[in-house]
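Asker: Here's a sequence, model it:
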Amino acid sequence: MFFTALSRPWSTTFPLNQSSKMSLTAKDKQVVTTFWSKIASKADDIGADSLSRLVTVYPQTKTYFSHWKDTSATSPQVRKHGITVMGGVREAMGKINDLTGGLLTLSELHAFTLRVDPANFKCMLLVVAIMFPVDFTPEVHMALDKFMAALARALSEKYR
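Answerer: So this is what the prediction gives:
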């Protein structure tokens, strides 16, 4: 995945102690899964655009991809990795009721092999808001933001 410990914009919005208290309600899960069903067909585009924005907005994250000459959303490397990232999100959608337990293998991969902290999902929220302006309501925004924070916590479980 493409997220790093170097930039955590959600922590400026929700301090760690506050975001860790937020949990997904049944309503949040329903909102997220309904929204996902609307955007899933564009997941590859969302992933590529999100990753491209990430390395632009948070240049320190480019250290993980320094071997890529082109970090635009149309770059083959960015597109391929964006697809991988969204595959992880797709997997998380299927395990929304137990993200920590369900994503243990991905958490171990990030902690022990990739050594990348998966904490930066704000670029993805921005991309889906741009691509789906009518569907990205305040209710969807809140539920998806909580889901992404919960996903980041689950993926960084093995760092603790």
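Asker: contacts, neighbours, all on C-alpha from now
Answerer: Fine.
Asker: how deep is residue 109 tucked in, by neighbour count?
Answerer: 17 (other CA atoms under 10 Å).
Asker: now the one 5 residues further on
Answerer: Using other CA under 10 Å as the criterion, residue 114 is surrounded by 13 other residues.
Asker: And residue 18, by the same measure?
Answerer: 10.
Asker: What distance do you get for it to residue 107?
Answerer: Distance, residue 18 to residue 107, using CA to CA, to the nearest Å: 22 Å.
Asker: cool, and residue 152?
Answerer: 9 Å.
Asker: Then residue 134?
Answerer: From residue 134 over to residue 107 (counting by CA to CA), the distance is 33 Å.
Asker: Those two: which is more packed in?
Answerer: Comparing residue 134 with residue 107 by neighbour count (other CA under 10 Å), the higher total belongs to residue 107, at 25 against 8.
Asker: I'd say residue 31 and residue 145 touch.
Answerer: No. At 11.4 Å, residue 31 does not count as touching residue 145 under the criterion of CA atoms under 8 Å.
Asker: for comparison, sequence B:
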Amino acid sequence: MAQSAEDKANIRGFWENVRGNTAETGREALERTFLSFRTVKTYFPHCDLSPGSAQVRDQGRKVIFAMTDAVDNMDDLPTVLSALTDLHTHKLYVDPVNFRMSVLLAPGPQHYCDHVQSVPMGFQPAIHTSMEKFLDSTSAVLTSQYR
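Answerer: Got it, this is the predicted structure:
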């Protein structure tokens, strides 16, 4: 799904807030994923998945870095995500249903606030819609080799 110029601006603007706090954002996102999609834990049998653990923080940081690459190169997602797609498809055998990431980035207003307007950016309808489109596109690329 192609993003409009407005979508791209919304995504980049929102992501600037994420980019500044990768460790904490990644940890929280992964913890929410483990709570919402408990089967995801099966892909981490060797990790300490307790809230706040170093391994959860490190894996969350990896997710945020990968998504940052996708945001920075959203016009060429298949190329940017090709190594990640191959890894998940051919080595890790991750069920493609686990790539649905909207819960990952449903931030609390304490993290992503437009201080000029004092409006939680993660909850503005236009930004939410733009991020959903982007995450749908990202998910489609990540699952493309499963078809």
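Asker: Counterpart of residue 99 of structure 2 over in structure 1?
Answerer: Matched to structure 1 by TM-score structural alignment, residue 99 of structure 2 sits across from residue 119.
Asker: show me what contacts the spatially most central residue of structure 1?
Answerer: With distances taken as CA atoms, centre = their mean, the residue of structure 1 nearest its centroid is residue 121 (3.9 Å). When contacts are counted by CA atoms under 8 Å, 6 or more residues apart in numbering, residue 121 of structure 1 is found next to 3, 10, 148-149, 152.
Asker: ok so, going back, from residue 19 of structure 1, how far out is the match of residue 99 of structure 2?
Answerer: From residue 119 of structure 1 to residue 19 of structure 1 the distance is 12 Å (CA to CA).
Asker: okay, and the common contacts of the two?
Answerer: Taking CA under 8 Å, 6+ apart as the criterion, residue 119 of structure 1 and residue 19 both touch residue 149.
Asker: okay, these two: which has more neighbours?
Answerer: Between residue 119 of structure 1 and residue 19, counted using other CA under 10 Å, the more crowded position is residue 119 (26 against 16).
Asker: close enough to count as contact, that one and residue 152?
Answerer: Yes. In this structure residue 119 of structure 1 lies within contact range of residue 152 using CA under 8 Å: 5.0 Å.
Asker: returning to that earlier point: just the contacts of residue 121 of structure 1: which are in helices?
Answerer: Judged by DSSP state H, those include 10, 148-149, 152 as members of helices.
Asker: neighbour-wise, which of those residues leads?
Answerer: Highest neighbour count within those, by other CA under 10 Å: residue 149, with 25 neighbours.
Asker: What does that residue correspond to in structure 2?
Answerer: By TM-score structural alignment, residue 149 of structure 1 lines up with residue 136.
Asker: That match and residue 104 of structure 2, how far apart?
Answerer: 13 Å.
Asker: cool, residue 121 of structure 2 as well?
Answerer: Where residue 104 of structure 2 is concerned, residue 121 of structure 2 sits at a distance of 15 Å (CA to CA).
Asker: got the contact list for residue 92 of structure 2?
Answerer: Going by CA under 8 Å, 6+ apart, the list of residues near residue 92 of structure 2 reads residue 43.
Asker: ditto for residue 1 of structure 2
Answerer: Counting by CA under 8 Å, 6+ apart, residue 1 of structure 2 has contacts 133-134, 136-137.
Asker: name the element the residue with the largest distance to the centre of structure 1 belongs to?
Answerer: In structure 1, the residue that sits farthest from the middle, by CA atoms, centre = their mean, is residue 69; the gap is 23.3 Å. In this assignment (DSSP states H and E), residue 69 of structure 1 forms part of neither any helix nor any strand.
Asker: Would you mind measuring from it to residue 47 of structure 1?
Answerer: Counting by CA to CA - residue 69 of structure 1 and residue 47 of structure 1 are separated by 18 Å.
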